[in-house]
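Visitor: Whatever this is, show me its structure:
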Amino acid sequence: MSTQCIKEQSNTQPISIFDPQEEKKIELQKFKKSKVCAECKSWIIRQKSVGCGICEDVYHLSCMRPKLTRKPKKWTCTRCLELKNTFPDTNELEIDTLCGRCQKHVQCDDEEFCSKCSKVFHSKCYGPKKVAPICIFCEQQKPPKIKQNKNLVQFLPLKISLKNQNSFILPCCIYDDTLRERCFNSIQYALYCQNISFNDDLVYDSVQKQENNVALEKLEPLTGKDLEAFKKYKQVTKHGYYAPVIVEYNTDQGFYVKAVQPIANNTLICEYAGEVFRFADQVYSTSDSMMSLLETSFAATSLVIIPQKYGNLAKYLSGINNTKKNSKKQQQNVKSQRFNVEGESRVILYACRDIRTGEVLYYDYNEGGFNYNTRFFV
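Guide: Next up is the predicted model:
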């Protein structure tokens, strides 16, 4: 996902239409979010204002330095201008066109790119004719073995619930031991190919954990049986075991996730994990997997997740093609939603309908009404 769609998961708690006081709170929240000056932190009511085209923060014209009397058509705030210099310009990067194996020049119509070592190869030098995301040299190194704790599967039920569930349910255990090991290894292999360390939690290396404070945004709280199921599932997923799914690869989609057993509606799939950043610090990021974590009034306090160094299964779930007619109805089988989990915002992905064996898992990158370009999606 790009920076244009990182605010896709704005799924707040539904408010009853019979509570006018709550309705006023929500309207005030919307008004405040789009009409608060990022400099003086006061409301913009009738004063002239302008929004930054990068981080989307809004400023009074009188608060800008130097002050402006007319509203410019396009404008970038000082913070974003300074930040741009810290991100490499991908258009100016020199790309090595020498084959990583034979060291001869590679033509663009005969090139293969390794996602792990970032080297380019001739098609014949890349490796076997099979479909592979990495070159023959990286393939030979093999990902490091992760010790499996097979006793963890006892936390998962052996049967799929046939009752209509209004709350989260745990996924069914993978019946076959060999298949379970294949699924486990497939996730580790995908992460290895992209130089990502497995981590099933939010990583706070760049920001303080206290900054993920849901007091800054109204989110639906996870309570009761939902919270209990989530905590129990995390005991399993932190060791690399998930719902009955496997990560596979093809040249059209790259890595994708497929169900190996039926998955019931409202079944927990995984939490979106990775390193947490302030959105203001990542407005020029080229990551295709940026996820909104906390949406406040300002880019400097809004948080995003980027699974670039650390990640889990969530990175490989596919997005639906919104340009195709009925794609949401026909493709989407997973929903992502941000919840208040004991005072901390967390992104949870769960089945939004029954999923059959062999189905690819899809969710809507534009769930919150944002306009991310998905026309190239399969």
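
Visitor: make it CA atoms for all contacts and neighbour counts henceforth
Guide: Noted.

Visitor: ok, then the element right after the top helix by length along the chain?
Guide: Identified as the longest helix of the chain according to DSSP state H is helix 177-193. Downstream of helix 177-193, the first helix or strand assigned by DSSP states H and E is strand 197-198.

Visitor: Can you name every helix or strand that the longest helix of the chain contacts?
Guide: strand 197-198, strand 245-250 (3 or more CA pairs under 8 Å, 6 or more residues apart in numbering; DSSP states H and E).

Visitor: Same list, these, but as TSV with mean neighbour count please.
Guide: Formatted as TSV, those follow (neighbours: other CA atoms under 10 Å):
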stretch	mean neighbour count
strand 197-198	19
strand 245-250	20
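
Visitor: want to throw those strands into CSV with distance to residue 347?
Guide: Formatted as CSV, those follow (distance: least, CA to CA, whole Å):
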stretch, distance to residue 347
strand 197-198, 17
strand 245-250, 19
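
Visitor: just to revisit the earlier point, can you give me the buried ones in the longest helix of the chain?
Guide: Neighbour-count burial for helix 177-193, with 16 or more other CA atoms under 10 Å as criterion, is recorded at 180, 183-193.

Visitor: closest to residue 225 out of the helices and strands packed on helix 177-193?
Guide: strand 245-250 (23.7 Å; CA to CA).

Visitor: what helices or strands is the closest one leaning on?
Guide: Helices and strands touching strand 245-250, by 3+ CA pairs under 8 Å, 6+ apart, are helix 177-193, strand 254-259.

Visitor: can you put these in TSV and add distance to residue 60?
Guide: Shown next, in TSV, are these (distance: least, CA to CA, whole Å):
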stretch	distance to residue 60
helix 177-193	45
strand 254-259	45
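
Visitor: Could you point out the helix or strand that follows the helix or strand hosting residue 337?
Guide: In the assignment (DSSP H and E), residue 337 maps to strand 334-341. Where DSSP H and E defines the elements, the next helix or strand beyond strand 334-341 is strand 344-351.

Visitor: And this one, please, so the two structures can be compared:
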Amino acid sequence: MTITGRFQSLAENRAAAELNERSREIFRQIVESYLMTGEPVGSRNLARILPMALSPASIRNVMSDLEAAGLIFAPHTSAGRLPTETGLRFFVDAMMEIGDVTTEERARIEAQMKAAASGHTLETALAEASTLLSGVSRGAGVVVTSKSNTHLKHIEFVRLDPSRALVVLVSDDGSVENRLLDLPPGLPAGALMEAGNYLNARIRGRTLVDLRSEIEATRAQMERELDTLTAKLVNAGIATTVGSPETRQLIVRGQANLLEDLKATEDLDRIRLLFADLETQTDVIDLLTRAELGEGVRIFIGSENKLFSLSGSSLIAAPFRDASQKIVGVVGVIGPTRLNYARIVPMVDYTAKVVSRILEKGR
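Guide: Okay, the predicted model is just below:
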């Protein structure tokens, strides 16, 4: 499993890289306690749970060094310590022991995903992936994909004026989308119907990406069957619908999980800010799309990304691929920075692989 994070080299935080064994163990206990409870931990509690015999005074000295290194902080005077975002990033990249998905969990993920995909739309299967990840993480499950992966039922060109037309797309699930299209000058009156008929003869049960691939492969034949302007119309219609930035869609499930186990009023304020972030779908889609740029699982922690700079949230995401091995979307989990990274990372990774297998087999 490949995990892409911010610390590509420990040299990015020399102080963190040079922690001795005792400091690393104390730091580990502070982080793991935070991930489990969300609460700061003090030197007396650490003295009881550390696998080595250290006095609270010795532990406080180490904690002071960790604080100077920017890895932990005190949320209140005389309180225990919590990891900073830098500390969390160092822990995730350099110290965390990634778990594995059990045989039972693998079987459950595959069964749920196959059931959702069988006889249903791709969007149904992706929504199930989002719901599934929400359930295992107690965060919000998210999926972003291209609507050009939706299986289509009908396409139609509707003239608006001499220079513009609407491309109307009807999917298998009954959803309808419209795209504006500039018409080539001098287009014959019957060209819109002829272009629609040509595409509809080939479109049923296919995605726009599939259709575009076929048209590109049989371009010479199309140009023999249609006049030049109608062939241009077909090409323009496909390019407009496949290439539009609006074809990205966001699926979110399990937002209510984020309201559970709130520790304080500031937690509620943070979740409200996160909900506001999720409502701004364009920004969330942009962030998830960044996870398509690299192999494996991507982890974004807190203010490392401007979208979460106020809510202090984390995102764990992994890309999935279609039958041609092209990355076509991302599945992931959004939640508080104290997500159970060691458990969620392999779950997100495996779910992305199952989605890819379903797309490879054409559902």
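
Visitor: Report the TM-score for the pair.
Guide: Superposed pair, TM-score by TM-score structural alignment, normalised by the length of structure 2: 0.26. Supporting alignment: 162 aligned residues with a CA RMSD of 6.8 Å.

Visitor: between the helices and strands packed on strand 245-250 of structure 1, which gets nearest to residue 234 of structure 1?
Guide: helix 177-193 (15.3 Å).

Visitor: Give me the secondary structure label for residue 138 of structure 1.
Guide: On the three-state scheme (DSSP: H, G, I helix; E, B strand; the rest coil), residue 138 of structure 1 is labelled helix.

Visitor: ok, it to residue 254 of structure 1 distance?
Guide: Counting by CA to CA, to the nearest Å, the gap from residue 138 of structure 1 to residue 254 of structure 1 is 17 Å.

Visitor: higher neighbour count, the two?
Guide: Set residue 138 of structure 1 next to residue 254 and count neighbours by other CA atoms under 10 Å: residue 138 wins out with 16 against 13.

Visitor: Compare the helices and strands packed on helix 177-193 of structure 1 and give me the one nearest residue 80 of structure 1.
Guide: Here strand 197-198 is closest among these (CA to CA), at 29.7 Å.

Visitor: Can you tell me which helices and strands that closest one packs against?
Guide: Contacts defined by 3+ CA pairs under 8 Å, 6+ apart place strand 197-198 of structure 1 against helix 177-193, strand 310-311.

Visitor: which other helices and strands contact the helix or strand harbouring residue 63 of structure 2?
Guide: According to DSSP H and E, residue 63 of structure 2 maps onto helix 56-68. Judged by 3+ CA pairs under 8 Å, 6+ apart, helix 56-68 of structure 2 is in contact with helix 21-37, helix 43-49, strand 72-73.

Visitor: swap the cut-off to 10 Å and go again
Guide: helix 14-17, helix 21-37, helix 43-49, strand 72-73, strand 82-83 (3 or more CA pairs under 10 Å, 6 or more residues apart in numbering; DSSP states H and E).

Visitor: How about that helix, which residues are buried there?
Guide: 56, 59-60, 62-63, 65-67.

Visitor: just to revisit the earlier point, out of the helices and strands packed on helix 177-193 of structure 1, nearest to residue 345 of structure 1?
Guide: strand 197-198 (20.6 Å).

Visitor: related to what we said a few turns ago, okay if I get the buried residues of helix 56-68 of structure 2 as a markdown table plus distance to residue 198 of structure 2?
Guide: Listed next are these as a markdown table, based on distance: CA to CA, whole Å:
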| residue | distance to residue 198 of structure 2 |
| --- | --- |
| 56 | 78 |
| 59 | 75 |
| 60 | 75 |
| 62 | 73 |
| 63 | 71 |
| 65 | 71 |
| 66 | 68 |
| 67 | 67 |
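
Visitor: ok, so of those residues, who is nearest residue 358 of structure 2?
Guide: residue 66 (46.1 Å).

Visitor: Burial check on the nearest residue to the closest one once chain neighbours are set aside, number of neighbours?
Guide: Nearest residue to residue 66 of structure 2, sequence neighbours excluded (CA to CA, 6 or more residues apart in numbering): residue 72, at 6.0 Å. Residues lying near residue 72 of structure 2 (other CA under 10 Å) number 25.

Visitor: try the one 10 residues further on
Guide: Other residues near residue 82 of structure 2 number 25, with proximity taken as other CA under 10 Å.
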